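A.B. asks: this one's sequence-less:
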């Protein structure tokens, strides 16, 4: 069906319990994909399941803390046994971490944000790359941040991990430059989410785009028709930002 371009596709979304992750899971389901939704809170996953059913979609709910790297590996094995492939991967899970001078960051807080924002995504690459290569039109999207391109005071841990995530995604894209797998990044910009409210508590969320609007822009990056790779889609300007890919 033309309005369900992901029909019969398997899509995995991390951090799918709220915000951009939840909205993306619903949007992918509405586009026809069966969604594998991961998140830490079972109640929120059940609410997501209701929202997916409301758009005529289906989902498999996977309670998972992204710091559980063995759990990521188990999920990869389970997906292979059940579906034999993965068609779409959206790496959305992330944490803000402390907004404080670098010298004041506690080692545990540093370790936690690196574990979720960077290491977990590498573990997903490690576990899901073989599954994606078994798809005819594999697509991967990582949710980044404009902070990755700035050196704003007090945002060090978050910005550093998002910058690392961007290089991780671009490296993965370069490794598949001559293959079917397309890997891109998405910068949502200011969006009305809980994380944004935590970072900017005085901001009126009604003045910001919704998570659903961001999700609507992520879906095209997940479609078989998407031929872009190794690029960052900047939602605030509605355009791709160029990186220099190796010749």
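C.D. replies: Received the coordinates, thanks. Predicted model, so just to flag it, every value in this text is computed and none were measured.
A.B. asks: please count neighbours and contacts with C-alpha atoms only from this point.
C.D. replies: Noted.
A.B. asks: now stretch 43-60: buried residues?
C.D. replies: By neighbour count with 16 or more other Cα atoms under 10 Å, stretch 43-60 contains the buried residues 44, 45, 48, 49, 50, 51, 52, 57, 58, 59.
A.B. asks: what about the first one, helix or strand, and which?
C.D. replies: Counting by DSSP states H and E, the secondary-structure element that holds residue 44 is helix 42-54.
A.B. asks: can you give me the strands for the protein?
C.D. replies: Secondary structure of the chain by DSSP state E: the strands cover 10-13, 34-39, 58-63, 88-91, 139-143, 182-187, 232-234, 239-241.
A.B. asks: with distance to residue 22 added, can I get those strands in a markdown table?
C.D. replies: Putting these into a markdown table (distance: least, Cα to Cα, whole Å) gives the following:
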| stretch | distance to residue 22 |
| --- | --- |
| strand 10-13 | 8 |
| strand 34-39 | 8 |
| strand 58-63 | 12 |
| strand 88-91 | 11 |
| strand 139-143 | 13 |
| strand 182-187 | 15 |
| strand 232-234 | 19 |
| strand 239-241 | 23 |
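A.B. asks: here comes the other one, which I'd like you to weigh against the first:
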């Protein structure tokens, strides 16, 4: 009776799933992996379907990078970055290129934000209480905001956060609260918004994130692969006042989330920014 039942079950499995002959060993191995039959099946070659879904185990090692303190209290920060075996040493060079573009903006930042939303107040920016009249760096373009999606609060931030990869990168740079600001890509009058923001907060460095932010800041069509980590001097005129802003494009953090091999490149660029700010 037991043998007839097993034969019937086997026949039902085959008829119901209609599996091909080369997939049978994998299927039965899964069904009977807790039985004495399993050792006879594990040695069989995987089918192409199963092989493509089998996770590849990779060995990850890390190296330590000493980051100079940008804040008031000097200390070392150790950054762990997954890399390949026997990495070549990273040589950090600050390459600078001049830009002849002149960006003119007629509205001050405090007046501009009221045009977007009357509820937007500088005092509502997280970390604004630590702002002392100038900052080290602006990170521009992590998020995009459509005109129909304006929040009720001013969507800027001046505090550390480890909730996303950009926040962890900023935290690793050891920049104090109030010494940096994250500015989204607000699509309505985007150029006016970011350069008015620069005129108000007076950053030493503007870092556009990704191709769209870089194209807007440099005011020309460029390939990010050719300009990332390179410093550009941009002259601006905001509300009648001129200002020269140093700009260094960076790959968008979302790219790093889907392509971890780019993390090493991003960290090398971030170290250029650190060297620039501490020199």
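C.D. replies: Yep, it's here. Remember, it's a predicted structure, so these values are computed and weren't measured experimentally.
A.B. asks: overall similarity of the pair, as a TM-score.
C.D. replies: The TM-score (TM-score structural alignment, normalised by the length of the first structure) is 0.34; 128 aligned residues with a Cα RMSD of 5.3 Å.
A.B. asks: farthest-separated two in the buried residues of stretch 43-60 of the first structure?
C.D. replies: Using Cα to Cα, the pair of the buried residues of stretch 43-60 of the first structure lying farthest apart is 44 and 57, separated by 16.9 Å.
A.B. asks: follow-up on the earlier one: and the buried residues of stretch 43-60 of the first structure as CSV, adding distance to residue 75 of the first structure?
C.D. replies: Listed next are the buried residues of stretch 43-60 of the first structure as CSV, based on distance: Cα to Cα, whole Å:
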residue, distance to residue 75 of the first structure
44, 19
45, 16
48, 19
49, 19
50, 22
51, 23
52, 21
57, 21
58, 18
59, 15
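A.B. asks: pretty sure residue 242 of the second structure sits in a helix.
C.D. replies: No. Counting by DSSP: H, G, I helix; E, B strand; the rest coil, one finds residue 242 of the second structure to be strand, located in no helix.
A.B. asks: what sits closest to it if chain neighbours are left out?
C.D. replies: Excluding the flanking residues, the one nearest residue 242 of the second structure by Cα to Cα, 6 or more residues apart in numbering is residue 236, at 5.5 Å.
A.B. asks: can you get me a residue count around that neighbour?
C.D. replies: Residue 236 of the second structure has 21 neighbours, counted by other Cα atoms under 10 Å.
A.B. asks: hmm, residue 105 of the second structure is touching residue 196, no?
C.D. replies: Yes. The criterion here is Cα atoms under 8 Å, and residue 105 of the second structure meets it with residue 196 at 6.9 Å.
A.B. asks: more neighbours: which of these two?
C.D. replies: Each of residue 105 of the second structure and residue 196 has its neighbours counted (other Cα under 10 Å); residue 196 has more, 26 against 20.
A.B. asks: tell me where the stretch 101-250 of the second structure has helices.
C.D. replies: For the stretch 101-250 of the second structure, the helices defined by DSSP state H, counting those that start in this stretch occupy 109-116, 165-172, 190-201, 210-218, 224-227.
A.B. asks: could those go into JSON lines alongside distance to residue 50 of the second structure?
C.D. replies: JSON lines is the format used below for those (distance: least, Cα to Cα, whole Å):
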{"stretch": "helix 109-116", "distance to residue 50 of the second structure": "54"}
{"stretch": "helix 165-172", "distance to residue 50 of the second structure": "33"}
{"stretch": "helix 190-201", "distance to residue 50 of the second structure": "48"}
{"stretch": "helix 210-218", "distance to residue 50 of the second structure": "37"}
{"stretch": "helix 224-227", "distance to residue 50 of the second structure": "36"}
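A.B. asks: which residues touch residue 166 of the second structure?
C.D. replies: Residues near residue 166 of the second structure by Cα atoms under 8 Å, 6 or more residues apart in numbering: residue 253.
A.B. asks: no further queries at this time; thank you.
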